[in-house]
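> Fold the following and give me the result.
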Amino acid sequence: MDIEQFDFDLPERLIAQTPLKDRTSSRMMAINRSEERIEHQHFYNITSYLKSGDCLVLNDTKVLPARLYGVKEDTGAKMEVLLLHQQEGDRWETLVKPAKKVKEGTRISFGDGKLVAECIGMKEHGGRILQFHYEGIFLEVLESLGEMPLPPYIKEQLPDRDRYQTVYAKEEGSAAAPTAGLHFTHELLEELQQKGVQIAYITLHVGLGTFRPVSADTVEDHDMHAEFYTMSEETAAQLNQVRAEGGRIISVGTTSTRTLETIARDYGQFQAVSGWTDIFIYPPYEFKAIDGLITNFHLPKSTLIMLVSAFAGKELTMEAYRKAVEEEYRFFSFGDAMFIE
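Sure, this is the predicted structure:
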């Protein structure tokens, strides 16, 4: 399948640079797949689309302040490091810029030596394995030196770093936010629960795949980077019961979707398990886990718009995106939402 089938014209002015003050006031495009109906709402109206017996599945990963700025110890050259995932102990897979200056044995100092990284392994696309040296607790050191790893298309500074976290973020380890969840507040989640909507949590730590564009000419030739996920016994039992009772499973975000579909594919039901997934969902794909999807508006020709196209149908998805541009919806991480049922 040609990658160009997932292209569309996106004016740069529609890329949201800053989050709205009220998380729930984002606009929401509601799509009914069976009726091929598109409605324009606000996110706080999600309550009228969800019903008792439904279960929202949220990704509770927490974004690390994973972007570090330092200098090479030998030359003083400026370096940028993005932590992707923890391999073992203080050894991390990272992206380094400029990567060509970092070979095995290179040492990078951050915060006048408060944190030092030594390159112990090389990977493609600027990837480096770094061993960190410090005194104290790593996450506390990172909190004092690191910055939120906002996507490259966001040029504005973010004064409140919590605005790039979901209100239910809990499990440290992500290199990017599961942005579909940014629209929820504690109050909205409580309102949904009072209506009889269940809430379940899974974890997928967003990694390198988020930062890798699709460079292949055809969809089938793209390789997805693996990301770590986990589902608890409580969540597995909850979701199996929802399914048995005929309730709908509504995935919040493509990260939750990939986790749920990986487990359903591998085990035939929901199961307490941890592992790595490189599942790549694109049309045609038979969904085994979800009945609905909440997501943001994604980059042209991205793996994310391919996943949405697999769920809503490619023609309906591309029509929805045309309407989103026409109606001037806000795109990407701090942008508006889409609800597909």
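> Please count neighbours and contacts with C-alpha atoms only from this point.
Noted.
> can you give me the helices in the chain?
138-145, 186-194, 233-244, 254-267, 303-312, 314-326 (DSSP state H).
> and residue 76, which of these is closest to it?
For the helices of the chain, proximity to residue 76 was assessed by C-alpha to C-alpha; helix 138-145 is nearest, at 17.8 Å.
> Give me the contacts around that closest one.
65, 66, 68, 110, 111, 114, 115, 134 (C-alpha atoms under 8 Å, 6 or more residues apart in numbering).
> Next, the second sequence, to be compared with the first:
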Amino acid sequence: MNVRDFYFDLPQELIAQDPLEDRSSSRLLVLDKNTGELEHKHFRDVLSYLKKGDCLVINDTKVIPARLFGVKEGTEAKIEILLLKRRENDIWETLVKPGKKAKVGTVISFGDGLLKGTVIEIAEEGNRLIQFSYEGIFEEILDRLGQMPLPPYITHQLQDKNRYQTVYAKHEGSAAAPTAGLHFTKELLEEIEGMGVSIARVTLHVGLGTFRPVKVDDIEKHHMHSEFYVVEEEEARKVNDAKKQGGRIICVGTTSCRTVESASTEDGILKAGTGWTEIFIYPGYRFKVLDSLITNFHLPESTLVMLVSALAGREAVLHAYDEAVKERYRFFSFGDAMLITDLNETGKEEGKRG
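The predicted model follows:
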């Protein structure tokens, strides 16, 4: 399967630069995963596609202010780093710009020396392992010096950094937000639970591997970077109970999807535990746990477009994306949302359309 099979034409002006004032007022494109039928709604209408007994799976990871700007000691050359993942204690795998100024032994100073980092190793794909030294608590210093790591296609300054967090973000560790969750408000989640829909919280710390471009023509040769996940016993039970009783498992975002698919047995039982996942989902993949998916609109030729194509079929997904472009939907992190489901199994059958 060729990477070009997942290309679509996207006008630059449709890339959302700012979050909407009201999280749940974004638009929602509903795609029937079996027939390709489309419905144009608003995000709050997601209530009418849920029903009692379903289980909504959300990723409660929290984005850290992972972008740091410093100077190379001795030369005062400016260096930007992005924290990717904590390897151990104060050693982090990082992305450094410009990399040529960060040889092993280089010391980088941040915040007039409040934080210092020493490059101790050059890792895979040129990433640097940096050991940090400081006085106090690392997270507090990072909160003071760091900036939110917005994707490069967002050029506007974010006024409120909480708008790049979900309202249920809890466990710090991500270099990017699980953006499908940005559409939910606390009130909407309460309404969903009030309908008899259980909410299972899993954690997957989002790295940049999910967003890296596919650099090979044959997508089966693409290698995903590993990301750390946690599934607690009680949360696994919610998913398994819903499945056992005939409810649907609706994942919020590709990260929740990748977590449950990585942590489950071949017969679809979600297992509690922790681990690293490199799962790459593309057409031909058979989903073990997930039934429906709430997601945003993704980049052309990205692994995320491939994932949604595995659920609904490449031609149906690309047709839906073409419709979204035609209807001027907003794309990517701060953009609109998509629900991929079986319309015959939704709450609208029971007259719940609101």
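> can you list the contacts of helix 138-145 of the first structure in JSON lines and add distance to residue 228 of the first structure and neighbour count?
As requested, the contacts of helix 138-145 of the first structure are exported to JSON lines (distance: C-alpha to C-alpha, whole Å; neighbours: other C-alpha atoms under 10 Å):
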{"residue": "65", "distance to residue 228 of the first structure": "18", "neighbour count": "24"}
{"residue": "66", "distance to residue 228 of the first structure": "17", "neighbour count": "23"}
{"residue": "68", "distance to residue 228 of the first structure": "22", "neighbour count": "21"}
{"residue": "110", "distance to residue 228 of the first structure": "27", "neighbour count": "21"}
{"residue": "111", "distance to residue 228 of the first structure": "29", "neighbour count": "15"}
{"residue": "114", "distance to residue 228 of the first structure": "29", "neighbour count": "15"}
{"residue": "115", "distance to residue 228 of the first structure": "25", "neighbour count": "19"}
{"residue": "134", "distance to residue 228 of the first structure": "26", "neighbour count": "13"}
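> What distance do you get for the closest residue to residue 230 of the second structure other than its chain neighbours to residue 143 of the second structure?
Spatial nearest neighbour of residue 230 of the second structure, chain neighbours left out: residue 274 (4.4 Å); criterion: C-alpha to C-alpha, 6 or more residues apart in numbering. Applying C-alpha to C-alpha, to the nearest Å, the value for residue 274 of the second structure to residue 143 of the second structure is 26 Å.
> Now residue 311 of the second structure: closest residue in space, sequence neighbours ignored.
Using C-alpha to C-alpha, 6+ apart, the nearest residue to residue 311 of the second structure is residue 33, at 6.6 Å.
> Residue 215 of the first structure now?
residue 222 (7.2 Å).
> In the second structure, what residue corresponds to that neighbour?
By TM-score structural alignment, residue 222 of the first structure lines up with residue 222 in the second structure.
> Same question for residue 17 of the first structure.
Match for residue 17 of the first structure (TM-score structural alignment): residue 17.
> burial count for the spatially closest residue to that match that is not a sequence neighbour?
Leaving aside its chain neighbours, residue 17 of the second structure sits nearest to residue 154 (5.3 Å; criterion: C-alpha to C-alpha, 6+ apart). Each residue near residue 154 of the second structure was counted by other C-alpha atoms under 10 Å, and the total is 15.
> show me the contacts for residue 154 of the second structure.
Contacts of residue 154 of the second structure (C-alpha under 8 Å, 6+ apart): 15, 16, 17.
> now the residues you listed as a markdown table including distance to residue 100 of the second structure and neighbour count?
Supplementary listing: the contacts of residue 154 of the second structure in a markdown table, determined by distance: C-alpha to C-alpha, whole Å; neighbours: other C-alpha under 10 Å:
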| residue | distance to residue 100 of the second structure | neighbour count |
| --- | --- | --- |
| 15 | 31 | 19 |
| 16 | 33 | 20 |
| 17 | 31 | 19 |
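> circling back: the match of residue 17 of the first structure against residue 158, yeah?
No. Using C-alpha atoms under 8 Å as the test, residue 17 of the second structure is too far from residue 158 to be in contact (9.0 Å).
> picking that back up, which ones are touching the residue nearest to residue 230 of the second structure?
Contacts of residue 274 of the second structure (C-alpha under 8 Å, 6+ apart): 228, 229, 230, 231.
> ok, how many other residues are close to the closest residue to the first one other than its chain neighbours?
The shortest distance from residue 228 of the second structure to any residue other than its chain neighbours is 4.5 Å, reached at residue 276 (C-alpha to C-alpha, 6+ apart). When neighbours are counted by other C-alpha under 10 Å, residue 276 of the second structure registers 16.
> and if you look at residue 265 of the first structure?
Number of residues near residue 265 of the first structure (other C-alpha under 10 Å) recorded here: 15.
> Leaving out sequence neighbours, find the closest residue to it.
Nearest to residue 265 of the first structure is residue 288, by C-alpha to C-alpha, 6+ apart, at 6.9 Å.
> roughly how far apart are that neighbour and residue 12 of the first structure?
36 Å.
> Give me the more crowded residue out of these two.
A count of neighbours by other C-alpha under 10 Å puts residue 288 above the other of residue 288 of the first structure and residue 12, at 14 against 9.
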